[in-house]
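> can you look at this prediction? I've put the sequence above it.
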Amino acid sequence: MLVVFLVLVFILSKYAWGPIINGLKERENEIQGALDMAKKTKEEMARLKSDNEKLIIEANAARDRIIKEAKEAADRLVESAKEKATAEGNRIIESAREAIRSEQAAAVAQIKKEVATLSIDIAEKVLRRELNDKSAQEQLVADLVKDSVKLN
């Protein structure tokens, strides 16, 4: 029985245990390879996640920068529009003031002309009334000549 056991152990070790142990080693290597692959995949996923987070941070920063630039541009446009509106308003006001001054000067000139015409008419009527008699005319001429001599 011992001999049979030893022969069986010898045959099994020569033909069975080698392929079984080799099969177990191959299986162990495959499992180790799968574990290594899983570890690499996990590391790759962590790296991709980190890259994605960086991209998200960069995208948010770019979005914030674009929004800030757009707001600044809008503020500049509003300020420019205000300045143009103020300048246009000042120009219109100055134009209106100039028109008022011009109309005022024209009205004053017209009034002066009318006053001068009215004064001449009044003077003419007064002179006609006073110069109706000959002695008053001679007295007026004498006074005018006397005044003119004093001026020279």
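Structure received. Residues are numbered from 1 along each chain as shown.

> contacts, neighbours, all on C-alpha from now
Fine.

> and Leu140, how many neighbours does it have?
Residues within reach of Leu140, counting by other C-alpha atoms under 10 Å, total 15.

> and the most far-flung residue of the chain relative to its centre, how close does it get to Glu98?
Of all residues in the chain, Met1 has its C-alpha farthest from the mean position, at 103.9 Å, by C-alpha atoms, centre = their mean. Using C-alpha to C-alpha, to the nearest Å, we find Met1 at a distance of 138 Å from Glu98.

> any idea which helix or strand comes after the longest helix along the chain?
As assigned by DSSP state H, the longest helix anywhere in the chain is helix 17-130. Tracing the chain C-terminally past helix 17-130 and defining elements by DSSP states H and E, one meets helix 134-151 next.

> and the comparison structure, right after this:
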Amino acid sequence: MPPLVTPEIGLIFWQLVIFGLVLLLLAKFAWRPILASLKEREDSIESALRMADQAKLEMQQLKAGNEKLLTEARQERDKIMQEASQMANQLIEQAKNKANEEGDRMIAHAREAIQNEKNAALAEVKNTAAQLSIDIAERILRRELADSSSQQQLVDSYLKDVKLN
């Protein structure tokens, strides 16, 4: 097979010259801005990575701080709940003591009232019994002393008893 195109030395020379010129133009005008934009892009990516790492550290610190605050809040809540429970127990105990004291006072008052009523009832029974005894004795004496001879005998017997004693 014969070659389709065979380049000559002049063509190769001009191609090399044009390539060199394009290379110089690109080096002078295109590579510096391209390299500068690549450098800028690389710097911005590196800066963003540093900021992301810094933000990550700050988030970890905030998270640790939040956990610490939550722990402290839970401890404070537990302490307050314990104090409230103790206060409630104290109030309940005080109420029980007050109720017991009031109950004891009421029982003592009731006992005193019962004793007073009992004494009054006994005094009334004694008075009634005495009155009945007097009434019965009076009726008996009236019957027995209806005549004067009975009265004289009773007086004589009392006088004998008095002289003997």
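Arrived safely. Worth saying up front: this structure is predicted, and the values here are computed from it rather than measured.

> what's the TM-score here?
For this chain pair, the superposition-based TM-score is 0.78 by TM-score structural alignment, normalised by the length of the first structure; 151 aligned residues with a C-alpha RMSD of 2.7 Å.

> quick revisit: run the chain-centre distance for the longest helix of the first structure.
Offset of helix 17-130 of the first structure from its chain centre (C-alpha atoms, centre = their mean, to the nearest Å): 3 Å.

> that helix vs helix 134-151, what angle?
For helix 17-130 of the first structure against helix 134-151, the angle by axes from the mean of the first three to the mean of the last three C-alpha atoms, to 10 degrees is 130 degrees.

> just give me the mean distance for helix 17-130 of the first structure relative to the second structure.
When the second structure is overlaid, helix 17-130 of the first structure sits 1.7 Å from its aligned residues on average, using mean C-alpha distance after the TM-score superposition for the first structure.

> the residue mapped onto Ile57 of the first structure from the second structure: how many residues sit nearby?
Per TM-score structural alignment, the equivalent position to Ile57 of the first structure in the second structure is Thr71. Neighbours of Thr71 of the second structure under the rule other C-alpha under 10 Å: 12.

> kindly report the same for Gln82 of the second structure.
12.

> and what of Ser150 of the second structure?
Burial of Ser150 of the second structure is recorded as 14 neighbouring residues (other C-alpha under 10 Å).

> ok, Val7 of the first structure next?
A count of neighbours around Val7 of the first structure, defined by other C-alpha under 10 Å, yields 12.

> what do you get for the one 5 residues further on?
As a burial measure, the neighbour count of Leu12 of the first structure was computed by other C-alpha under 10 Å and equals 14.

> do Gln151 of the second structure as well
14.

> so who does it touch?
Leu145 (C-alpha atoms under 8 Å, 6 or more residues apart in numbering).

> how close does it get to Glu138 of the second structure?
14 Å.

> between those two, which contacts overlap?
Common neighbours of Gln151 of the second structure and Glu138, using C-alpha under 8 Å, 6+ apart, do not exist here.

> any idea what Gly103 of the second structure aligns with in the first structure?
Residue pairing (TM-score structural alignment): Gly103 of the second structure is matched to Gly89 of the first structure.

> how close does its match sit to Lys146 of the first structure?
Remark: distance between Gly89 of the first structure and Lys146 of the first structure (C-alpha to C-alpha) = 62 Å.

> show me what contacts the aligned residue in the first structure for Leu154 of the second structure?
Aligned by TM-score structural alignment, Leu154 of the second structure pairs with Leu140 of the first structure. Applying C-alpha under 8 Å, 6+ apart to Leu140 of the first structure gives no contacts.
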